[in-house]
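In: can you look at this prediction? I've put the sequence above it.
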Amino acid sequence: MKPVVLLVEDEAPVASLLLEYLASDGFEPVWQASGHAALDWLAHNEAALVLLDLGLPDIPGMEVCRRVRQASGLPIIMLTGRNTEMDRVLGLELGADDYVCKPFSLREVAARVRTVLRRGQPTPVTRETLTLDDDSGRAHVGGRDVQLTVVEFQLLRLMVARPGRLFSRAQLIDGMYADGRVVTERTVDSHIRKIRQKLAVVAPEHEFIQSAYGAGYRFESTPRRNGTVLSAGNTCLV
């Protein structure tokens, strides 16, 4: 069965091109031209992913994203002509999985759809040499125990479950503390630093947590070379 991709885009020429390309690339695209129409469609149908334009005629795409995320964990890729750091951070904090800035290539959009869908596929919680044991609340790297606090384990568990996904600090705070306590974003940075230090003791050849400047963190094991982290992009700043 082909993955259903809901395209929420008010510009008919753009939508037509995307629908044609996605269909030829193995997806089953469905088009809705407004935020209200998209939300109504999702209330009665299922999709594998939402391609969401931010500049909708009725309600803002950010609000559509917020409502979708309140109801489900459905993957969302934002389509935006506003390529500012504030827009990207806000979208990620509302729960978007990725974003594509206009103008974009059809090939790039389809590639990002495939990447995000792969992230959501069920996988065991083991990456490279890192294993997390939910029963004991312990982490193991190459058979060696890593002594993590309860909060550190929960933080790492959240990222490992969605490898490659970029989490904002606000999202990580929500995942770390179930009681809704108020903490600063510096608390997240402090926990990340301690986790990195503990993992580096038992696996100095790997950097397990990558930073995206101004946006947050992702789990993506990367080998080191002479103490330097190697990455296939420009978002890895550690």
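Out: Okay, I see it.
In: for the rest of this, base every contact and every neighbour count on C-alpha atoms.
Out: Will do.
In: so where do the strands sit in this protein?
Out: For the chain, the strands defined by DSSP state E occupy 4-8, 28-32, 49-53, 76-80, 98-101, 126-127, 130-133, 138-141, 144-146, 206-212, 216-225, 228-229.
In: find the nearest non-adjacent residue to Ala38, please.
Out: Gln32 (5.5 Å; Cα to Cα, 6 or more residues apart in numbering).
In: surely that neighbour is in contact with Val5?
Out: No. In this structure, Gln32 is not within contact of Val5 by Cα atoms under 8 Å, at 10.9 Å.
In: looking at these two, which is more packed in?
Out: Taking neighbours as other Cα atoms under 10 Å, Gln32 and Val5 compare with Val5 leading, 23 against 19.
In: let me see the contact set for that one.
Out: Under the criterion of Cα atoms under 8 Å, 6 or more residues apart in numbering, the neighbours of Val5 are Phe27, Glu28, Pro29, Val30, Ala47, Ala48, Leu49, Val50, Leu51.
In: could you point out the longest helix of this protein?
Out: Scanning the chain for the longest helix, with DSSP state H as the assignment, gives helix 185-202.
In: take this one as well and set it beside the first:
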Amino acid sequence: MSDQSTVVIIEDESAIAENLIHVLEMDGYHAEWFATAGEGLAFLERNSAALLVLDVGLPDGNGFELCKTIREFSDIPIIFLTARSDEIDRVVGLEIGADDYVTKPFSPREMLARIKLRIKAKTPMKEHKPEPVAVPEQPQLSHDLVAQNFDYGVGGQMLGLTAVEFKILDKLISVSSNVLSREQLMVAADMAPEAAYERNIDTHIKAIRHKLKPFEMSERICTKRGFGYFYCIKGE
């Protein structure tokens, strides 16, 4: 039986308890009834429950004192039930930790409504977490071995780089944000001596940017005027 459906009744008058048990069970609750303070206290020390209906006048003790004892180890909602209607009793009951106060005679249906209200107030509301806003992932470059030639791809679609273009881009990515001179890129690309002139690097950079353009990534190959090139990602 769920703790949130169990109502404990500590009341020495069986007729009152039985009427209350009837309306509770008809509404889907489970009731635990005890005729004495000692029995009710022993149960609450070992078990959890949704709410306690506590009679002030018990054969083995005072409901106010029992409430104080229960409050030392539990914050269970408590509704006092008493034949006394003096204002001072209601005030004392609420001040020592009761949540509500009902005088006899009472309507079982009204008591049920009060019980449901107190249980609802006690039950923590589920925290509403806003749906996470989908943030488009920034395309990430990866390289793979295709037909014996290294290439870079985006989302499984390869760029179709030449061997020299791959080596240049691979070197730029490996030292991301660091500026590399044309000479350094020529060395990294293992360019043949007859092709080893600095402006030839510019042609390869242009070709790489062109192949990155369909993926909106051409701006990642940045130029540092007078120094060379570097690989950059906006926001880094």
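Out: Thanks, I have it. Keep in mind that what you see is a predicted model, and the values were worked out from it rather than measured.
In: drop the TM-score for these two in here.
Out: In this superposition the chains share a TM-score of 0.51, using TM-score structural alignment, normalised by the length of structure 2; 126 aligned residues with a Cα RMSD of 1.8 Å.
In: what stretch of structure 2 does the longest helix of structure 1 fall on?
Out: Counting by TM-score structural alignment, helix 185-202 of structure 1 falls onto no part of structure 2.
In: what's in contact with that helix?
Out: 141, 144, 146-148, 152, 156, 169-170, 172-173, 206-209.
In: ok, of the contacts of Val5 of structure 1, which one's closest to Met86 of structure 1?
Out: Leu51 (19.8 Å; Cα to Cα).
In: which position in structure 2 pairs with that closest one?
Out: Match for Leu51 of structure 1 (TM-score structural alignment): Val53.
In: who touches its match in this structure?
Out: Per Cα under 8 Å, 6+ apart, neighbours of Val53 of structure 2: Val7, Val8, Ile9, Ile10, Glu11, Ile78, Ile79, Phe80, Leu81.
In: what separates the second one from Ile79 of structure 2, distance-wise?
Out: In this structure, Val8 of structure 2 and Ile79 of structure 2 are 10 Å apart, going by Cα to Cα, to the nearest Å.
In: any chance of the contacts of Val5 of structure 1 in a markdown table, plus distance to Gly91 of structure 1?
Out: Formatted as a markdown table, the contacts of Val5 of structure 1 follow (distance: Cα to Cα, whole Å):
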| residue | distance to Gly91 of structure 1 |
| --- | --- |
| Phe27 | 24 |
| Glu28 | 25 |
| Pro29 | 23 |
| Val30 | 22 |
| Ala47 | 20 |
| Ala48 | 19 |
| Leu49 | 16 |
| Val50 | 14 |
| Leu51 | 13 |
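In: tell me, of those, which are also contacts in structure 2.
Out: Retained in structure 2 by both residues aligned by TM-score structural alignment, their matches' Cα atoms under 8 Å are the following of these: Phe27, Glu28, Pro29, Val30, Ala47, Ala48, Leu49, Val50, Leu51.
In: chain center to stretch 85-94 of structure 1: distance?
Out: On the basis of Cα atoms, centre = their mean, to the nearest Å, the separation between the geometric centre of stretch 85-94 of structure 1 and that of its chain is 12 Å.
In: start and end residues in structure 2 for that stretch, please.
Out: The aligned range for stretch 85-94 of structure 1 is 87-96, by TM-score structural alignment.
In: my read is that Leu24 of structure 2 contacts Glu18, right?
Out: No. At 9.8 Å, Leu24 of structure 2 does not count as touching Glu18 under the criterion of Cα under 8 Å.
In: pick out whichever of the two has more residues nearby.
Out: Applying other Cα under 10 Å to Leu24 of structure 2 and Glu18 shows that Leu24 carries more neighbours, namely 22 against 15.
In: check the gap between the equivalent of that one over in structure 1 and Gly120 of structure 1 for me.
Out: Using TM-score structural alignment, the partner of Leu24 of structure 2 in structure 1 is Leu22. Distance of Leu22 of structure 1 to Gly120 of structure 1, computed by Cα to Cα: 19 Å.
In: and Gly175 of structure 1, by the same measure?
Out: From Gly175 of structure 1 to Gly120 of structure 1 the distance is 17 Å (Cα to Cα).
In: show the buried residues in the kept ones among the contacts of Val5 of structure 1.
Out: Phe27, Glu28, Pro29, Val30, Ala47, Ala48, Leu49, Val50, Leu51 (16 or more other Cα atoms under 10 Å).
In: aligned partner of Ala111 of structure 1 in structure 2?
Out: Ala111 of structure 1 maps onto Ala113 in structure 2, by TM-score structural alignment.
In: what's around its match, how many residues?
Out: 11.
In: please apply the same query to the one 5 residues further on.
Out: Using other Cα under 10 Å, Arg118 of structure 2 is surrounded by 19 other residues.
In: so where do the helices sit in structure 2?
Out: Under DSSP H, structure 2 gives helices at 14-26, 37-46, 63-71, 87-95, 108-122, 163-174, 182-188, 199-212.
In: of the ones you listed, flag the one that's most buried.
Out: helix 163-174 (a mean of 19; mean count of other Cα atoms under 10 Å).
In: so it corresponds to what in structure 1?
Out: Using TM-score structural alignment, helix 163-174 of structure 2 finds no match anywhere in structure 1.
In: ok, back up a step: which residue in structure 2 aligns with the residue nearest to Ala38 of structure 1?
Out: Using TM-score structural alignment, Gln32 of structure 1 lines up with Phe34 in structure 2.
In: hang on, the earlier thing: any chance of the strands of structure 1 in CSV, plus distance to Glu185 of structure 1?
Out: Putting these into CSV (distance: least, Cα to Cα, whole Å) gives the following:
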stretch, distance to Glu185 of structure 1
strand 4-8, 32
strand 28-32, 37
strand 49-53, 28
strand 76-80, 24
strand 98-101, 21
strand 126-127, 26
strand 130-133, 25
strand 138-141, 24
strand 144-146, 24
strand 206-212, 14
strand 216-225, 10
strand 228-229, 24
